[in-house]
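Visitor: I'd like to go over a predicted model; first the sequence, then the structure.
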Amino acid sequence: MIISKTPYRISFFGGGTDYPSWFKENEGKILSTTINKYVYLSLKNIGPYFSYKHRIIWSKVENVNDAKLIQHNVVREMLEYFKIKDGVEIHYQGDLPARSGMGSSSSFVVGLMNAFLMKKKLQLSKKKLAKKSIFFEHNILKEIVGIQDQISASFGGLNKLDIKKNGDFDVKKIKINKQVKNLDKNLVLIFTGIQRTANDIAGQYVSKLKKDKIMEMKEINFQVEEAEQLLLKNKFDDFGKLLNDGWKLKKSLSKVISNKKIDDLYEFSINNGALGGKLLGAGGGGFMLLYIPHHNQKKFFKKIKNVINVPFNFSEESSQIILNN
């Protein structure tokens, strides 16, 4: 049995600049971190004595004899990609729900890619694992997704990403020292209850960014540099306020990014102690990140009701194999 453990990520600034339709002409920048919530994938061979060849356990349980009949498109296509002939059982477990803006789909791809590479006795660098996962999502799955999630899952940690026009990228680690570690104490993660597919949301506006929203996207790019400097100077409240500016910019890109429920939640939060925040991922639902100074959080949670708060911490962990038996 092989088990991979791959982190979810939180993207602070630069979202949208990691889509090929943008960075191929303008380059891109991202500031994001992985957190201590994970996707776990187990992979093991199945013997010939079962009535099925493949068993895939996710929100469904699939027992099939022909890999082409597998409904989970990532598993189906990756079996073909790696030319797996023997029967396998794959079991997925996640700490957070899918389709929620936490980069879960790319964490799944990176984690499964890592497990199959181990099965093939292949070892790749973090950068090659990220690039292989990006290629798989873009060219095999034909998904309209960016490249930050695969990089974050493969590298782990709090990072600034510089994306070049040719798709290559540099990862600059921001050391999580005692001061920066205090930042996550001021961050609150709330589940909106709305699940959506990033590919569906992004597909409605990404292609228009380089034509209709050039100034907004350039400002989103610039905010990454500004946010990095605020972190290095330990100006965390200003970092939170910049999140508010970033959310306004992101909302201006398309009407599908937000909705009344999300707007009402965000406005309530700002009126009750939050300095800023944003909806994570492509938009439309999922998790909302809020910057609420730690001393204001008790008061905030007394006023807000019927929300799911997910405590978390920053994590340095990247996708890794935790069992290879």
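Guide: Happy to help now that I have it.
Visitor: when you work out contacts or count neighbours from here on, use the C-alpha atoms and nothing else.
Guide: Will do.
Visitor: leaving out chain neighbours, which residue sits closest to the residue most central in space within the chain?
Guide: The centre of the chain sits closest to Gly103, judged by Cα atoms, centre = their mean, with a distance of 2.0 Å. Of all residues not flanking Gly103 in the chain, Asp149 sits nearest, at 5.5 Å (Cα to Cα, 6 or more residues apart in numbering).
Visitor: what's next to the strand or helix carrying that neighbour, contact-wise?
Guide: According to DSSP states H and E, Asp149 maps onto helix 148-155. If you take Cα atoms under 8 Å, 6 or more residues apart in numbering as the criterion, helix 148-155 is touched by 6-9, 18, 30, 32-34, 103, 106-107, 109-110, 126-127, 129-131, 133-134, 159, 161, 317-319.
Visitor: in strands, which of those residues fall?
Guide: Members of those lying in strands (criterion: DSSP state E): 6-9, 30, 32-34, 159, 161.
Visitor: got a ChimeraX select line for the buried ones in these?
Guide: Here is the ChimeraX command that selects only those of the ones in strands among the contacts of helix 148-155 that count as buried (16 or more other Cα atoms under 10 Å):
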select :6,7,8,9,30,32,33,34,159,161
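Visitor: so can I have CSV of the ones in strands among the contacts of helix 148-155 showing distance to Leu187?
Guide: Below are these laid out as CSV (distance: Cα to Cα, whole Å):
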residue, distance to Leu187
Thr6, 22
Pro7, 18
Tyr8, 16
Arg9, 14
Ile30, 18
Ser32, 13
Thr33, 12
Thr34, 14
Asn159, 17
Leu161, 21
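Visitor: and which of the ones in strands among the contacts of helix 148-155 is nearest to Leu117?
Guide: Using Cα to Cα, Thr6 comes nearest to Leu117 of the ones in strands among the contacts of helix 148-155, at 14.3 Å.
Visitor: now that closest one: how far from Met113?
Guide: 11 Å (Cα to Cα, to the nearest Å).
Visitor: below is structure B, check it against A:
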Amino acid sequence: MIVRARAPLRLGLAGGGTDVSPYCDRHTGFVMNVTIDKFAYATLDAAPSGMAEFHALDAQSVQQIDPVAVDAGPGPQQLMRGVYLHVADRLLGGRRPALRIRTHSDAPPGSGLGSSSTMVVALVTAFNEYFGLALGEYEIAQLAYEIERKGLALAGGKQDQYAAAFGGFNFMEFYADDRVIVNPLRIKEWVWNELEASLVLYFTGVSRASAKIIDEQSRNIREGRSDSLDAMHRLKQEAVQMKEALLRGDLARFGQVMQSGWQAKKQSASSITNPMIDELEALAFANGAHAAKVSGAGGGGFMMFVCDPAERIRLVRALAGPGGTVYDTHFTQHGASSWKVA
């Protein structure tokens, strides 16, 4: 039997960072995000070698390990090994099957689209299908969060796992004790279409280590720095404002909230922006954009720009100059899915 799964990557529209401890534990976090037609993929089947096989297809890296010797140490296959161990030890009663696990993604690590967490969701979804674990969206997202943030101790928040599991436009609430509420939004078709036509997604060509930025944000909150804390409070409220703008179809307000949220985001940690990002933002504004932000923690990866659809071609041509890549992007309505091939 072959099982495949995929999970959609996400754009963080507003409130990103308020889903990270200790802020969400102390103040409650709100995040507005949407999934796009870029995916993380996982395939599971019985390993012909009788070993546990981990194939990171993007990195062209393969590990074959005796199942009893699998660990969760660093390396290209760490996420795969972490999911394998967690599922085997906690959900399969300690049984470690000889599986071949293969993964790849439509976006590189450090892209700002939640690629690592989305990959964990795709893997958990594949295991759920393969072993008939009957996990729902909340359970898949929470399990993926526990594996990545607690089991592997990789820094980050909670929004990526829930976005990948649920899909679509979601307003998310993050409380203490890892309690999360996902509120799917019913976006009118014309709003959906107009926003797709207005949004330009641009890969800077520079991947970044989000953990460093997240560590700085968390440290600022723990130390009670008022400027960082005030910025996080504004980000949280802007997630509410963006939700209201989307539901009302007020796309002018959507752009205003995105831009003010980006200004607040830059005040939460010094490494969120840099001269390259500032120059790209200035170039975009000179060529029709009226809102901009970096998706994810910041520092690089993908940037989002909002413009009048009539200005889109001018903006895309201008962005081609610095050497990055404009991605054709559409929103998705559905979250992680899995299917049996044979």
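Guide: Received the coordinates, thanks. All values derive from a computational prediction rather than experimental measurement.
Visitor: report the TM-score for the pair.
Guide: Once superposed, chain against chain, the TM-score is 0.94 (TM-score structural alignment, normalised by the length of structure 1); 323 aligned residues with a Cα RMSD of 1.7 Å.
Visitor: coming back round to it: against Tyr162 of structure 2, how distant is the one in structure 2 that sits across from the residue nearest to the centre of structure 1 in the alignment?
Guide: In structure 2, the residue matched to Gly103 of structure 1 (TM-score structural alignment) is Gly114. Separation of Gly114 of structure 2 from Tyr162 of structure 2 (Cα to Cα): 11 Å.
Visitor: report how many residues lie close to Phe287 of structure 1.
Guide: Applying other Cα atoms under 10 Å, we find 29 residues neighbouring Phe287 of structure 1.
Visitor: list the buried residues in stretch 82-100 of structure 1.
Guide: The neighbour-count check on stretch 82-100 of structure 1 (16+ other Cα under 10 Å) flags 87-94, 96-100 as buried.
Visitor: repeat for stretch 198-215 of structure 2
Guide: For stretch 198-215 of structure 2, using 16+ other Cα under 10 Å, the buried residues are 198-204, 207-210, 213-214.
Visitor: wait, Asp184 of structure 1 sits on Pro311?
Guide: No. The pair Asp184 of structure 1 and Pro311 does not pass the contact test of Cα atoms under 8 Å, sitting 9.6 Å apart.
Visitor: show me which of these two is the more surrounded one.
Guide: Shown here are Asp184 of structure 1 and Pro311; by other Cα under 10 Å, Asp184 has more neighbours (18 against 13).
Visitor: circling back: mean per-residue distance, the helix holding Asp149 of structure 1 versus structure 2.
Guide: Superposed on structure 2, helix 148-155 of structure 1 shows a mean distance to its aligned partners of 0.4 Å (mean Cα distance after the TM-score superposition for structure 1).
Visitor: quick one: that helix aligns where in structure 2?
Guide: If you align by TM-score structural alignment, helix 148-155 of structure 1 falls on residues 159-166 of structure 2.
Visitor: how far does the matching stretch sit from the chain's center?
Guide: 7 Å (Cα atoms, centre = their mean, to the nearest Å).
Visitor: Gly276 of structure 1: which of the ones in strands among the contacts of helix 148-155 of structure 1 is nearest?
Guide: For these, the nearest to Gly276 of structure 1 is Ser32 (16.1 Å; Cα to Cα).
Visitor: quick check: closest non-adjacent residue to the closest one.
Guide: Nearest non-adjacent residue to Ser32 of structure 1, counting by Cα to Cα, 6+ apart: Ser11, 4.2 Å away.
Visitor: let's verify the one you found: helix, strand, or coil?
Guide: strand (DSSP: H, G, I helix; E, B strand; the rest coil).
Visitor: which residues does it contact?
Guide: Ser11 of structure 1 makes contacts with 30-33, 280-281, as judged by Cα under 8 Å, 6+ apart.
Visitor: will you turn the residues you listed into TSV that also has distance to His72 of structure 1?
Guide: Converted to TSV, those look like this (distance: Cα to Cα, whole Å):
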residue	distance to His72 of structure 1
Ile30	30
Leu31	31
Ser32	28
Thr33	28
Leu280	24
Gly281	22
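Visitor: how about the strands in the stretch 101-250 of structure 2?
Guide: Assigned by DSSP state E, counting those that start in this stretch, the stretch 101-250 of structure 2 shows strands spanning 169-174, 180-184, 199-203.
Visitor: tell me the spacing between the residue nearest to the centre of structure 1 and His294 of structure 1.
Guide: In terms of Cα to Cα, Gly103 of structure 1 sits 26 Å off from His294 of structure 1.
Visitor: just give me the match in structure 2 for Lys248 of structure 1.
Guide: When structure 2 is aligned by TM-score structural alignment, Lys248 of structure 1 is paired with Gln263.
Visitor: helices of the stretch 201-325 of structure 1, start to end?
Guide: Here the stretch 201-325 of structure 1 has its helices, by DSSP state H, counting those that start in this stretch, at 209-212, 214-232, 236-251, 260-270, 294-303.
Visitor: nearest to Val61 of structure 1, out of those?
Guide: That would be helix 260-270 among the helices of the stretch 201-325 of structure 1, by Cα to Cα, at 33.1 Å.
Visitor: now that closest one against helix 294-303, angle please.
Guide: 130 degrees (axes from the mean of the first three to the mean of the last three Cα atoms, to 10 degrees).
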